[in-house]
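Asks: Turn this into a structure:
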Amino acid sequence: MEKYENIIIGFGKGGKTLAKTLAAKGQSVLVIEKSQRMYGGTCINIGCIPSKSLILNGEKKLDFVTAVEHKEKLTKMLRNKNYHMIADEATGVVLDGTARFISDHILEVTLPDSTKMQVEGEKIFINTGALPIILPIAGLAQSKYLLDSTSAMDQEKLPETLVIIGSGYIGLEFASMFASYGSKVIVLDAHTEFIPREDDDISEMIYRDLTNAGIEFHLGVTVDQVVDKDATVEISFTENGEMKKVVADKVLAATGRKPNTAELGLENTTISVDDRGAIVVNDLLQTTAKDVWAIGDVKGGLQFTYISLDDYRIILDQLIGEKKRRVSDREVVPYSVFITPPLSNVGLTEKEARKKGIAYKLFKFMSAGVPKAQVLEDPKGIFKVLVDPETNQILGASIYAEESHEVINLIALAMKGKLPYTLLRDHIYSHPTMSEALNDVLK
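Replies: The predicted structure is shown next:
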C-alpha cells in the first residue's frame, strides 16, 4: 500500500490549489479524481466558467451549437492546464479513480478498469463538491429528456421548448441563458414568492424583465408527473387547484445541490455528517477525524468557488502559516446571479435590515442614470446601498445592473476595510464605467 503525506479527494478549486502548493514545497501529494472531465473541479468544467461562456455568447447572439463548441474548447484547455499543474510537480500524482474510506486514513480506490487499490494518507482533504438534487417527482428521474446543470450545457441542439423546475438562482441563470438563444422557456416553482431573499422592488424588476424576455413563470405550483412521449416530454402540474400540462423538448431540474458524500464510505470513519450529508467541520475546517479536513461544497454552506479558495487559505495557514485564519472571519462575501443584467449582493439587503430591526440609511439610484449602462444599451436595473447612520460604514448593497459583478467587489472591499461610504462617494473613477455610478448613488 502506497503512503502519501497528503491525499486530496476531488479536483476542486481549494483542493487543487492546496495540492499545487504542497507539492511545490516537496511534500508528496495524491489527488484522486473519478472523472477526467472534472480535472480542475466544478467551476471550470460544469459551473462558473462554461455557464458564463454560454451566457456571454447568448448575449452576443451567437448560434447555440457554436457557443457550446466554444465552451467545450475553453473547458478542455483549462482541464489540461489543471491536470499538469499537479502532475508536472515532482511529488504530485493525479490518480483516476473513485475513493472510498476504509478507515480514517486509508482509502480504497476503484480504478477505471474496476480494479481496486489502497492508499494511506497522513493528512486527507475531502474536496468532492456537490451534486444536483432531483426531486421525487413521478417520472422525472427516469425521463430521457431530463437535464441537470451539467448536461444542460452539453446539448448538441438548442431545445425549442425548455421547462425548468425551480426558479432559484441556478434556474434563473439557465432560463435567461436559453431564452437568449431563442428557446421558449417555462419555469415551474413551488414557492409563491419570486426570489424571496431579495428586496421586493428588485424581485419585481427582475420578474418583469425576464417575463419581457419571453420567459413564462408559474409560481406556487406542484409538479405532479413527468411523462416521456415519442420525441417530447410532458410535464403535469397543479396551479391554483387546476391541473395543467406543458410539452417540451427537455426538462431541467434546478432545485438545488447536495454535498457529494453518499459514496465516500464515511460510515467506516469517525467523520461526522449532518442531516443533509454535509461533512461537519469546525472553525478551522477540521472534521471530527484527526488530520482530515473538508474543503468547498462538500461541507455545506455557500457554494461558491471563491469560498473553496478561501478554505484553501485557512487550511494552508494551519499547515505552514501563522495559524490565524478562521471560517468565522469570513463575514463579507459577495455573490452574483448572471442573468441579464446580473444581480449582485453583499451584506444586508433592505428586507433583512428591516426584519432584524437594524437602523440604516438607504441610497438608491436607477441604472438608467449611469452613462455606461446607456453605452452598453442595457439601462435596466437599480443600485441600492445601505449605510449605518452612526458609523457611515456600508451595511450591504444590492445591484441589479450591467457589470454589477465587478462593482460589488469594490463595495465588499470597502466593507471589509470598514471604510466610510463617503470614500466611495468621493473617489475619482475612470469614465465611462459602471463603478463611477457610486459617485451618484451615494450622494
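
Asks: CA only for contacts and neighbour counts going forward, please
Replies: Will do.

Asks: Run a quick neighbour tally on N127.
Replies: Other residues within reach of N127 by the criterion other CA atoms under 10 Å amount to 29.

Asks: Please give the structure of this sequence too, so both can be compared:
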Amino acid sequence: MNHYQAAIIGFGKAGKTLAAALGRAGWRVVIIEKSKEMYGGTCINVGCIPTKALVHDAQTAAGFNDAMQRKASVVELLREKNYLNLANIEQVEVIDGHAEFIDPHTLKITTEQGSSQLSADRIFINTGAEAVFPQIDGLIPGPRVVDSTGILNISSLPKRLSILGGGYIGVEFASMFASFGSEVTLFETSSQFLAREDADISAAIRVVLQEQGVKIELNTAVQSVSSGNDSVTLHTNHGDRQADLLLVATGRRPATRSLKLENADVATNARGAILVDNRLKTTVDHIWALGDVTGGPQFTYISLDDFRIVHDQLLGKGTRTTEDRVNIPYSVFMTPTLSRIGLTEAQAREQGRNFQVVSLPVAAIPRARVINDTRGVLKALVDNDSQKILGVALLAADSHEVINIVKTVMDAGLPYTVLRDQIFTHPTMSESLNDLFALVKQA
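Replies: Here you go, the predicted structure:
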C-alpha cells in the first residue's frame, strides 16, 4: 500500500493549489479526482468559467451554438493546463478515481481498473458541492430536466426555458438564456424576490430581468413534473406550465455523501457539511476540509483563501484563520452584473447602526452612456459616526471589477471620503464612486 505525506481528495481551487505548493516543498502528495472532466474543480468546468464565457457571448450577439463551442474550448484549455500544473511536479501523483475512508489514515480508491488502498499522514477534503433536487413528484434528471451542470452541456437553445428557483443561480441563467433568445420563466415559491437583497435592489433586478423578457412567477409552488419526449410540464398551484427544458436551481449541498466520513470519525452537520474550526481542521486532528464542502460561502476566492489558511499552518507561521476574512464581496453575473459587499440596509437597521443611505442611477454615469448600458443603480451605506462604509450594492455594468475597489477601502478601515475624492481615469465605471459618495451628507 502506497503511503503519502498528504492525500488530497478533490481537484478544486483549494486542493490543486495546496497539492502544487506541498509538492514543490518536497512533500510526497497524491490528489484524487473522480472525473477527468473535473480537473481544476467546479469553477473551471461547470461553474465560473463556462457560465461567464456564455454570459459574455450572449452580450456580443454570438449564436448559442458558437458560444457553446467556444465555452467548451476555453474549459478544455484550462482543464488541461490545471492537470499539467500538477502532473509535471515530480512529487505529486494524480489519480483518477473515487476516494472513500476506510479509517482516519486510509483511503479506498476505486478506478476503472479496480480498487486499491493508500494511506497518508494528513488528508485534505476538497470535494465541493452538488446540486440539490427537491422532493417533487416526477422531478428526475433527464433530457428535459437538468441542473446547472447539465444545462452547460445541452446541444441546442431551448425555445422555452423554465427555471425552478429564484435565487442567484436561477437569476444568472435566466438573464443569460433570455439574452440568447429563450423565453424564460422563473418560478419562486416565496412572495419575495431575492429576499437577501434590500427591497429596492431586488426590485431593480426584477425590472432588468423583465426588460430582458424574463417572466417571474412568485408564490408559485411546483407540485409535480411530467416529462415527455419534446417538452416538460410543471404542475403548479396556479396551473400547468409547459417548457422545452427545466433547469433546477434550488441550491447546492456539500458533496460528502459518498466519502464514508463516519469511518474516519469526521463530523458533519445536518446538510452534510464537514465541521471545521477556524483553521479548517475537522474533528480529526490530521484531516482538513477546504472549499464548498465546509458549507461556507461557495466562491472560488474563498476556496483560495482556505488554501492560504492551511498552507500557513503547514509551511508558514500558523497564524492565519477564517476570522481574518471580512467584507466578502460577491457578484451575480446577470447582465448588468449585481455586486455587493458588507451590510444591507435591513441588516444595518437590525444592528441599530447610525447610518445614511445614498444611491445613484447608473444613467447618471458618463461611461454607462458611452457603452450604451444605463440599466441599474448604485447604493451605499455610510456610518455617520465613523464615516466608514458599511455596505455597497452595485447593479451596473462592470460592477464585478468596481466592487474590489470598495473592498480595499473597507478592509483598510478608511473613510468613505477616500472614494469620494479619489482620482479615477475617465470615462470609467470606477469614477462613479466619486459621484456616489459625494451624495453623503456630512453628519
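
Asks: A393 of the second structure belongs to a strand, doesn't it?
Replies: Yes - counting by DSSP: H, G, I helix; E, B strand; the rest coil, A393 of the second structure falls inside a strand.

Asks: Select the longest helix from the second structure.
Replies: What stands out as the longest helix in the second structure, according to DSSP state H, is helix 64-87.

Asks: What residue in the second structure is paired with V298 of the first structure?
Replies: Aligned counterpart of V298 of the first structure in the second structure: V293 (TM-score structural alignment).

Asks: Can you give me the distance of that match to R325 of the second structure?
Replies: Applying CA to CA, to the nearest Å, one obtains 18 Å for the distance of V293 of the second structure from R325 of the second structure.

Asks: which residues are in contact with the longest helix of the second structure?
Replies: Contact partners of helix 64-87 of the second structure, identified using CA atoms under 8 Å, 6 or more residues apart in numbering, comprise 16, 19-20, 37-40, 44-45, 49-50, 53-54, 57-58, 92-94, 152, 155-157, 180.

Asks: For the match of V298 of the first structure, which residues are in contact?
Replies: If a contact means CA under 8 Å, 6+ apart, then V293 of the second structure has I125, N126, T127, G128, A129, R253, P254, A255, T256, A273, I274 as its contacts.

Asks: that older thread, angle of the helix or strand just after the longest helix of the second structure against helix 64-87?
Replies: Towards the C-terminus, the helix or strand next in line after helix 64-87 of the second structure, according to DSSP states H and E, is strand 92-96. Taking axes from the mean of the first three to the mean of the last three CA atoms, to 10 degrees, strand 92-96 of the second structure and helix 64-87 form an angle of 130 degrees between their directions.

Asks: what's the mean gap between strand 92-96 of the second structure and the aligned bit of the first structure?
Replies: Comparing strand 92-96 of the second structure with its match in the first structure after superposition yields a mean distance of 0.5 Å (mean CA distance after the TM-score superposition for the first structure).

Asks: elements contacting the helix or strand that that strand is followed by?
Replies: Sequence order places strand 98-103 as the next helix or strand after strand 92-96 of the second structure, per DSSP H and E. Secondary structure elements in contact with strand 98-103 of the second structure, counted by 3 or more CA pairs under 8 Å, 6 or more residues apart in numbering; DSSP states H and E, are strand 29-33, strand 106-111.

Asks: what residues does the shortest one touch?
Replies: With CA under 8 Å, 6+ apart as the contact definition, strand 29-33 of the second structure has outside contacts at 4-11, 15-16, 19, 22-23, 39, 91-99.

Asks: Which residue ranges of the second structure form helices?
Replies: 13-24, 42-46, 48-58, 64-87, 168-180, 199-211, 300-315, 345-350, 366-370, 399-411, 417-420, 432-438.

Asks: Report all helices and strands that the last one contacts.
Replies: Looking back up the chat, that one is helix 432-438 of the second structure. Using 3+ CA pairs under 8 Å, 6+ apart as the contact definition, the elements that helix 432-438 of the second structure packs against are strand 355-361, strand 377-383, helix 417-420.

Asks: at 6 Å what do you get?
Replies: Helix 432-438 of the second structure is packed against helix 417-420, with contacts defined by 3 or more CA pairs under 6 Å, 6 or more residues apart in numbering; DSSP states H and E.

Asks: The helix it packs on: average distance to aligned residues in the first structure?
Replies: When the first structure is superposed, helix 417-420 of the second structure averages 0.9 Å from its matched positions, counting by mean CA distance after the TM-score superposition for the first structure.

Asks: which strands and helices sit next to that helix?
Replies: Contacts defined by 3+ CA pairs under 6 Å, 6+ apart place helix 417-420 of the second structure against helix 432-438.

Asks: Quick check: I382 of the first structure touching S367?
Replies: Yes - here I382 of the first structure lies in contact with S367, judged by CA atoms under 6 Å, at a distance of 5.0 Å.

Asks: ok, residues contacting stretch 259-270 of the second structure?
Replies: E100, F101, I102, D103, P104, I274, L275, T283 (CA atoms under 6 Å, 6 or more residues apart in numbering).

Asks: Report the two of these separated the most.
Replies: Maximum pairwise distance in the contacts of stretch 259-270 of the second structure, criterion CA to CA, is 19.3 Å, between I102 and L275.

Asks: and the nearest residue to K245 of the first structure once chain neighbours are set aside, what does it touch?
Replies: In space, and not counting its chain neighbours, K245 of the first structure is closest to S236: 4.4 Å by CA to CA, 6 or more residues apart in numbering. Contacts of S236 of the first structure were listed using CA under 6 Å, 6+ apart, and they are D224, Q225, K244, K245.

Asks: Same list, those residues, but as a markdown table with neighbour count and distance to N345 of the first structure please.
Replies: A markdown table is the format used below for those (neighbours: other CA atoms under 10 Å; distance: CA to CA, whole Å):
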| residue | neighbour count | distance to N345 of the first structure |
| --- | --- | --- |
| D224 | 17 | 34 |
| Q225 | 16 | 36 |
| K244 | 13 | 36 |
| K245 | 13 | 36 |
